[in-house]
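**Q** Structure of the sequence below:
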Amino acid sequence: MRTRPWQKSSFSGEGNACLYVSAPDGATIRLRESDQPDTILTTNPTALDALIRSAKAGRLDHLGEG
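**A** Got it, this is the predicted structure:
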């Protein structure tokens, strides 16, 4: 697998609450947070798109309640 550099999300501010994304190929997307860079989540474009659409539609809002 070819290594691609990590890109910081344009929505991330300064400090240690930043999201980084890497796409080593067309089928894999890797995500990590700046405060735990050794923890890497791996997904695919279809699943990430579904997650983002659900979050934007408010279908995940209940997860923060508690």
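**Q** switch to C-alpha atoms for all contacts and neighbour counts from now on
**A** Will do.
**Q** secondary structure class for residue 50?
**A** Each residue gets one of three states, and residue 50 gets helix by DSSP: H, G, I helix; E, B strand; the rest coil.
**Q** check contacts around residue 41.
**A** Neighbouring residues of residue 41 by Cα atoms under 8 Å, 6 or more residues apart in numbering: 30, 31, 32.
**Q** Can you report how many residues lie near the closest residue to residue 4 other than its chain neighbours?
**A** Distances taken as Cα to Cα, 6 or more residues apart in numbering put residue 24 closest to residue 4, at 5.1 Å, once the chain neighbours are dropped. Residues lying near residue 24 (other Cα atoms under 10 Å) number 15.
**Q** Following up with a second sequence; could you model it the same way so I can compare the two?
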Amino acid sequence: MTALHWFKSSYSGNDGPDCVEVALDWFKSSYSSNEGPDCVEVAIAAAPAAVHVRDSKARDGDQLAFAGSAWAEFLGFAARR
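**A** Okay, the predicted model is just below:
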């Protein structure tokens, strides 16, 4: 089981009752090797629809986020290659 990564919703205020946190459930990409330089994890957020990507060897490092439509376009492009 992977650990959830919690973060504050962009719809939350800084103070007061409107503070919401959401979590991403990360999983290893099927294209990643078990031990090697190609380790990618992804997490899918429902609202707003987005796919988050990170390096599984640097889980606290930078992450990329793609709109669901952009991710689908990327996968279509990659499949044609």
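**Q** what's the nearest residue to the residue most central in space within the second structure if we skip its chain neighbours?
**A** Nearest to the mean C-alpha position of the second structure, by Cα atoms, centre = their mean, lies residue 52 at 2.1 Å. Counting by Cα to Cα, 6+ apart, residue 52 of the second structure lies nearest to residue 65, which is 4.3 Å off, once chain neighbours are set aside.
**Q** corresponding residue for that neighbour in the first structure?
**A** By TM-score structural alignment, residue 65 of the second structure lines up with residue 42 in the first structure.
**Q** rewinding a little: closest to residue 58 of the first structure among the contacts of residue 41 of the first structure?
**A** residue 31 (21.4 Å; Cα to Cα).
**Q** Mind checking what secondary structure the closest one has?
**A** strand.
**Q** Contacts only, for the equivalent of it over in the second structure.
**A** Matched by TM-score structural alignment, residue 31 of the first structure corresponds to residue 53 in the second structure. Residue 53 of the second structure is in contact with 40, 41, 42, 43, 63, 64, 65, counting by Cα under 8 Å, 6+ apart.
**Q** Those: which two are farthest apart?
**A** 40 and 65, at 13.2 Å, using Cα to Cα across these.
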